[in-house]
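1. coords please:
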Amino acid sequence: MKVENRFWRVGAHLPFIIFSAACIIPFVLLATASLTSESELLKNGYSFFPSEISWAAYEYLWKGGKEIFRAYGITIFVTVVGTAVSLLITSLIAYPMSRKDYPAASILAFVVFLTMLFNGGLVPTYLVYTQIFHVKDTLFALLIPGLLMNGFSVMLMRTFFQMSIPMPIIESASIDGAGEWRTYWSFILPLSMPIMATVGLLQTLIYWNDWMNGTIYLTDTSLYGIQNLLNQILTDAQAASSGIFGSISSSAEQAAPLETVKMAIAVIGVLPIMAAYPFFQKYYVKGIVIGSVKG
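-> Presented below is the predicted three-dimensional model:
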């Protein structure tokens, strides 16, 4: 009996081990490729065990060390502030939508759902942000566009409030004299950590990986986030490798290890998120499971 149970236990875990390996192996290959010499990578292709280790790609990136640290700082600031404010805005609209005793709940739900189907388009959005809000060439260009509520996140949070926070808790808070704001801050938010972590992680990924807003609204490269800076470095490396710089470029630029630089850029861009994800995973899974149940 014990042997049979052990057999089924191994059989149940084996698919998950295979799926986990399928997720981890590409990142391992990415990291080893970034440490492979350009000549070996072009000659022998990608390998988990390169015969020649080279830091040339990271040395090439390190030439812009100050710019990279500044871009990291800008991205971290925008991500932290943007995620916090976005969570506040999202929860403030999702909570009244979840209250059946709120007369305008269905109207709010319709408006939020409508934004999931239609948007104003790039040109009207650009004109609004540059001509009315004047965010061009400011940090607000990286911050404000992401603050617009994501309809999916609002609906996910609303479902969580409806399914996971019993109405008697809200009623007991009201009986004890708590107003709507006190109920929201002291009862709703502390009970909503799973969905807050879930939506917060999704919003963090959006802010961290965002390069479109920087491309559209920023001409001052000193305000670039890490994604825009890495994209600029990659463009420069491609230009150097193709000889566009010509005689004015240095030998180091002409010898840019383009393929390994691409891998190193991917490692630098994804590493902080990979390091932070395990701390959110428990809440993320719980929030997705509960928030996705339709009432």
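2. please make it C-alpha for all contacts and neighbour counts, starting now.
-> Fine.
3. quick one: secondary structure of the closest residue to Ser292 other than its chain neighbours?
-> Distances taken as CA to CA, 6 or more residues apart in numbering put Leu156 closest to Ser292, at 6.3 Å, once the chain neighbours are dropped. Three-state call for Leu156 (DSSP: H, G, I helix; E, B strand; the rest coil): helix.
4. kindly provide the distance from Leu156 to Leu202.
-> Distance check for Leu156 against Leu202: by CA to CA, to the nearest Å, it reads 12 Å.
5. out of the two, which sits in the more crowded spot?
-> Legend: neighbour count by other CA atoms under 10 Å for Leu156 and Leu202, higher for Leu156 (21 against 15).
6. before we move on, back to that, roughly how far does the residue nearest to Ser292 sit from Thr83?
-> For Leu156, the distance to Thr83 (CA to CA) stands at 16 Å.
7. next, the structure of the following sequence, for comparison with the previous one:
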Amino acid sequence: MNKPKPFHIANNIFIGGISLLCLLPLLLVLMVSLTSEESIQQFGYQLFPSAFSLDAYKLLLLGSTPLYTSYMISIFITVVGTFFAVLMTGMAGYTLAAKHIRYRNGLAMFFFITMVFNSGLVPWYLINLELGLRNTIWALIIPSLIFNPFNLFLVRNYMSQIPGSLSEAAKIDGASDIYIAFRIYFPLCTPVLATITLFYGIGYWNNWFNAIMLVDNQNLYPLQYLLFKLNSEINMIQQMQSSGALISDAVMPQESVKMATAILTIGPVVLFYPFLQRYFIKGLLIGSLKE
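-> This is a model prediction of the structure:
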């Protein structure tokens, strides 16, 4: 058995050290979320808190806020929105990559223009009102459903690397474009489709802007928006206490709630990423190559 070379040993130690440094911020966030607010105000952020407390998690999980409902809403819009967004992007990418499609270069230029120019917030809002999306669950899905042009070109460039002889042979056997796309191209494009799935999934999970603009019903608040409102309310109470407008001896867990919010929101993303990690780099590298 060959002995490991000194370079490999030093490289493993170096990479291990970098990995530990990357974990330290996450560990610090976790420990601060478990620290009492009085200890944070007195000693600041500590990896080894002098006083542990679960007040932040009690406020978030056992309070009057509909946290569990918001969690289910966020999971639903992330799964459904990501599925349809990836489906639309994959089909559009196949259209732009297939050489027999007429005007595909013109369509590509049309999508490219949307990366440079934006119509603005007011037309976006009016279109959503005309579609009847306000105060519906679809207000959290459809406005973000139209594929991102960057993801579209990533898929198009990846599909352009597939030999055209595969689709030509399938057409000789009588296959349609739908069959070729779903049975030949999509299975071969698993890395880039997994990559954009991660992009869309994170985008939907972290999206709170649609809720601010289009949702007034508390039962439809996604997790990110609910926690944003909760943090805003805690900040307002702290400011009222500081100004004397509100007289209370209770110390609101402001900083620990912020950290607990981060822990609660990153959980699904941290669990989701390892399943797509092996495809992620490959999808970005090949998909970024020019045709």
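8. which position in the second structure pairs with the residue nearest to Ser292 of the first structure?
-> The equivalent of Leu156 of the first structure in the second structure is Leu154 (alignment by TM-score structural alignment).
9. measure the residue most central in space within the second structure to Thr195 of the second structure for me?
-> By CA atoms, centre = their mean, the second structure has its centre lying nearest to Ile202, at 0.9 Å. Ile202 of the second structure sits 11 Å away from Thr195 of the second structure, going by CA to CA.
10. for Met240 of the second structure, same thing?
-> From Met240 of the second structure across to Thr195 of the second structure, the span is 46 Å (CA to CA).
11. what's the answer for Phe52 of the second structure, then?
-> Relative to Thr195 of the second structure, Phe52 of the second structure is positioned 39 Å away (CA to CA).
12. try Phe14 of the second structure
-> Where Thr195 of the second structure is concerned, Phe14 of the second structure sits at a distance of 28 Å (CA to CA).
13. what residue of the first structure takes the place of the residue nearest to the centre of the second structure?
-> Aligned counterpart of Ile202 of the second structure in the first structure: Leu205 (TM-score structural alignment).
14. for Ala170 of the second structure, same thing?
-> Using TM-score structural alignment, Ala170 of the second structure pairs with Ala173 in the first structure.
15. Gly63 of the second structure too?
-> Match for Gly63 of the second structure (TM-score structural alignment): Gly64.
16. burial measure for its match, as a count.
-> 12.
17. need the helices for the stretch 101-250 of the first structure, in chain order.
-> Along the stretch 101-250 of the first structure, counting by DSSP state H, counting those that start in this stretch, helices occupy 105-117, 122-127, 140-147, 151-164, 167-175, 180-183, 193-209, 212-217, 226-241.
18. for Ser292 of the first structure, which of those helices is the nearest?
-> helix 151-164 (6.3 Å; CA to CA).
19. give me the contacts around that closest one.
-> Here helix 151-164 of the first structure makes contact (CA atoms under 8 Å, 6 or more residues apart in numbering) with 90-91, 93-95, 97-99, 109, 112-113, 115-116, 192, 195-196, 199, 287, 290-295.
20. can you check stretch 227-235 of the second structure too?
-> Contacts for stretch 227-235 of the second structure (CA under 8 Å, 6+ apart): 252, 254, 257-258, 261.
21. by neighbours, which of those residues wins?
-> Val257 (27 neighbours).
22. how about the nearest residue to the equivalent of that residue over in the first structure, chain neighbours excluded?
-> Aligned by TM-score structural alignment, Val257 of the second structure pairs with Val261 of the first structure. Once flanking residues are discounted, Val261 of the first structure sits nearest to Ala57: 4.7 Å by CA to CA, 6+ apart.
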